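Asker: missing the sequence, but the structure's below:
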């Protein structure tokens, strides 16, 4: 592996540019993860998105760009990198059309009739208005307040319409990790039911076809012990509280989810995290994929 030359070994944040020489053929992302271990994959993707990486003088935005021996890769550490992250969420990707964030548990996605407090939407609105008061953001989908993970917002009404009208085709993968009560015996399965909402905002699940909105959830067991199971869950439909209701349906409520039958509350939050969002970019047509880490407090239950 190539080590940056001595004058560039100072703390990367203070260096305006870092120059790296390619010593063996590699994919750009693999090369950068090895060369700049202090930065996460999402931070490096953000640099690519903000046109801060060039190879032999040409700006490169594709993470799988092939590198050849002898090429010079330059990372420009501009102010964009140093821009303060808004409180309560982390921006993992931003371009002129969309913003992808990782939301923490406890933060509302958007305001409701009863709650006008700070939301992911209001935080991001303030964020884009700091650059230009005319800037706006537009909602594409939402996560429950107690669910953490990846969310996407549009930066114009046109992009919102493009994505919402083609949501089924545009979104290639939405997957979650969830910790449920008890040991799930069936290693993988699919849950199908029809959901309706009561006046008290509780979703009810029915096995009778067309008795509500059809909801389909696929799950796979990743880890388990006698008390809990960690599942990977993929949604075919995105109904309100879908995963939470379907976990109750199979007799394994999401931990911390009193609303849908949970008795255990071991981590002080709901055991649900939106881990992967993959979609076709509405303008470039490129496949964009964001994957976050499984929350440590989930994994600690299985150590």
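Answerer: The structure has been received and is ready for your questions. Note that the structure is predicted; figures quoted are calculated from it, not measured.
Asker: Please count neighbours and contacts with C-alpha atoms only from this point.
Answerer: Fine.
Asker: how about residue 96, secondary structure?
Answerer: Following DSSP: H, G, I helix; E, B strand; the rest coil, the label given to residue 96 is coil.
Asker: Let me know how buried it is, in neighbour terms.
Answerer: Around residue 96 there are 10 other residues, counting by other CA atoms under 10 Å.
Asker: these two touch, right, it and residue 153?
Answerer: No. Using CA atoms under 8 Å, residue 96 is not in contact with residue 153, being 11.5 Å away.
Asker: what about versus this one:
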């Protein structure tokens, strides 16, 4: 349904490498239409879709008038042609159960905590309509009569990128999803990530604040804009140095907000792209030596961890039913652990010379 499609555009970017947009909805404005903000106009036309969702879709460049993207304050005029253009073709988005193994850290009648491996898409999208985390969850809960994977009132409470590993919470009941969603909205949850980034930090900890919005030069990336720019969504990331390797640094990132690609975009913004992050330029040799042995060392590192070195390590929240604090931690996956060990050995060898 259209309202579900609009909802999905807020959560994560899809992988249409050509940056192509596909028409999902077309409205021709009546001849007698009085001037009206497009977000209000579309809210009246589309049932079960909030004005806030439409505003965010417009701000992301998905709402077009007469073949050009418009902002949510655009006023519709008679005979305007309004289209909803998304970065994936129309597709039956019904979620079917698929027998895919899950690493379930915790489960009770209200929720599940899952440790997602890198490479697994969280939700069906362009080019990834099967084999996703929600397909696996649907299979795991197929014998639970009250769980409908196509019901937006249950399921994923938040998301992480395809090539990011780590912890996610899934709500099994509407009450759990509502109460957990409120905690995420009010920023009372605790989430920390471990990331290996390019470069060394002068300070041991810091704070990054900058709005996150689509990069106007590359719509598959997010960019950082000034907090008072009115562009994008407010985003704050706190970081702390865990381990220094000279040319790269292991940091802990704690999120105040949860925006698409937030850590990846924020770290690039301050000059420290995530190691091996192709989308944000971290898969190039950005720091270090010109000698052939160092160049080969980095290439070997990229082979060990051929994705952004980012892991959602901890997740904490208040249980939606019992009211108790729940805190979970997951170990670094093998690729990141091997990557760090390789840097540790190199640093140890350098210190012995």
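Answerer: Thanks, I have it. This structure is a prediction, so every number in the text was calculated from the model and none was measured.
Asker: To which residue of structure 2 is residue 144 of structure 1 aligned?
Answerer: Aligned by TM-score structural alignment, residue 144 of structure 1 pairs with residue 161 of structure 2.
Asker: Surely its match touches residue 259?
Answerer: No. Counting by CA under 8 Å, residue 161 of structure 2 stays clear of residue 259, with 10.9 Å between them.
Asker: How many neighbouring residues does the match of residue 144 of structure 1 have?
Answerer: Residue 161 of structure 2: 22 neighbours (other CA under 10 Å).
Asker: Am I right that it is in a strand?
Answerer: No. Applying three-state DSSP, one finds residue 161 of structure 2 to be coil, outside a strand.
Asker: Next one: it from residue 225 of structure 2, what distance?
Answerer: In this view, residue 161 of structure 2 and residue 225 of structure 2 are 21 Å apart by CA to CA, to the nearest Å.
Asker: how about residue 190 of structure 1, what's its match in structure 2?
Answerer: Using TM-score structural alignment, residue 190 of structure 1 lines up with residue 207 in structure 2.
Asker: Strands along the stretch 101-250 of structure 1, start to end?
Answerer: 138-139, 148-154, 171-181, 188-197, 203-206, 213-224, 228-235 (DSSP state E, counting those that start in this stretch).
Asker: looking at those, which is closest to residue 17 of structure 1?
Answerer: strand 148-154 (29.9 Å; CA to CA).
Asker: Would you mind listing the buried residues in that closest one?
Answerer: Buried residues in strand 148-154 of structure 1, counted by 16 or more other CA atoms under 10 Å: 148, 149, 150, 151, 152, 153, 154.
Asker: contact partners of it?
Answerer: Contacts to strand 148-154 of structure 1, defined as CA atoms under 8 Å, 6 or more residues apart in numbering, come from residues 97-106, 137-143, 160, 272-277, 290-292.
Asker: Stretch 291-303 of structure 1 now?
Answerer: Stretch 291-303 of structure 1 is contacted by residues 149-150, 177, 179, 223-225, 228, 230, 267, 271, 273, 275-277 when judged by CA under 8 Å, 6+ apart.
Asker: Out of those residues, who's the most crowded?
Answerer: Among these, the one with the most neighbours (other CA under 10 Å) is residue 273, at 29 neighbours.
Asker: Can you name the residues that contact residue 144 of structure 1?
Answerer: 108, 109, 241.
Asker: out of those, which one sits closest to residue 124 of structure 1?
Answerer: Residue 124 of structure 1 lies nearest to residue 109 out of those, by CA to CA, at 10.5 Å.
Asker: what lines up against that closest one once you look at structure 2?
Answerer: So residue 109 of structure 1 corresponds to residue 122, using TM-score structural alignment.
Asker: Setting the sequence-adjacent residues aside, check what's closest to that match.
Answerer: For residue 122 of structure 2, ignoring the flanking residues on the chain, the nearest one in space by CA to CA, 6 or more residues apart in numbering is residue 133 at 4.7 Å.
Asker: repeat for residue 7 of structure 2
Answerer: Spatial nearest neighbour of residue 7 of structure 2, excluding adjacent residues (CA to CA, 6+ apart): residue 53 at 6.6 Å.
Asker: Just say helix, strand or coil for that neighbour.
Answerer: With three-state DSSP as the criterion, residue 53 of structure 2 reads helix.
Asker: For it, give its distance to residue 314 of structure 2.
Answerer: 29 Å.
Asker: Tell me who's in contact with the aligned residue in structure 2 for residue 159 of structure 1.
Answerer: With TM-score structural alignment defining the correspondence, residue 159 of structure 1 maps onto residue 176 in structure 2. Residue 176 of structure 2 sits next to 110, 111, 154, 320, 321 when contact means CA under 8 Å, 6+ apart.
Asker: The first one and residue 328 of structure 2, how far apart?
Answerer: In this structure, residue 110 of structure 2 lies at 16 Å from residue 328 of structure 2, with CA to CA as the measure.
Asker: again with the third one
Answerer: With distances taken as CA to CA, residue 154 of structure 2 is found 21 Å from residue 328 of structure 2.
Asker: More neighbours: the two, which one.
Answerer: It is residue 154, of residue 154 of structure 2 and residue 328, that has more neighbours when counted by other CA under 10 Å, with 22 against 15.
Asker: re the thing from before, identify the farthest-apart pair in the contacts of residue 176 of structure 2.
Answerer: Most distant of those, by CA to CA, are 154 and 321, 14.8 Å apart.
Asker: one step back: let me know the closest of the contacts of residue 176 of structure 2 to residue 86 of structure 2.
Answerer: Nearest to residue 86 of structure 2 among the contacts of residue 176 of structure 2 is residue 154, at 24.1 Å by CA to CA.
Asker: Find the nearest non-adjacent residue to residue 41 of structure 1, please.
Answerer: residue 33 (6.9 Å).
Asker: Residue 126 of structure 1 is nearest to which of the strands of the stretch 101-250 of structure 1?
Answerer: Comparing these by CA to CA, strand 138-139 comes nearest, at 12.7 Å.
Asker: so what secondary structure elements neighbour that closest one?
Answerer: If you count contacts as 3 or more CA pairs under 8 Å, 6 or more residues apart in numbering; DSSP states H and E, strand 138-139 of structure 1 packs onto strand 148-154, helix 157-165.
Asker: Recalculate using a threshold of 10 Å.
Answerer: helix 120-131, strand 148-154, helix 157-165 (3 or more CA pairs under 10 Å, 6 or more residues apart in numbering; DSSP states H and E).
Asker: Out of those, flag the one nearest residue 253 of structure 1.
Answerer: strand 148-154 (17.3 Å).
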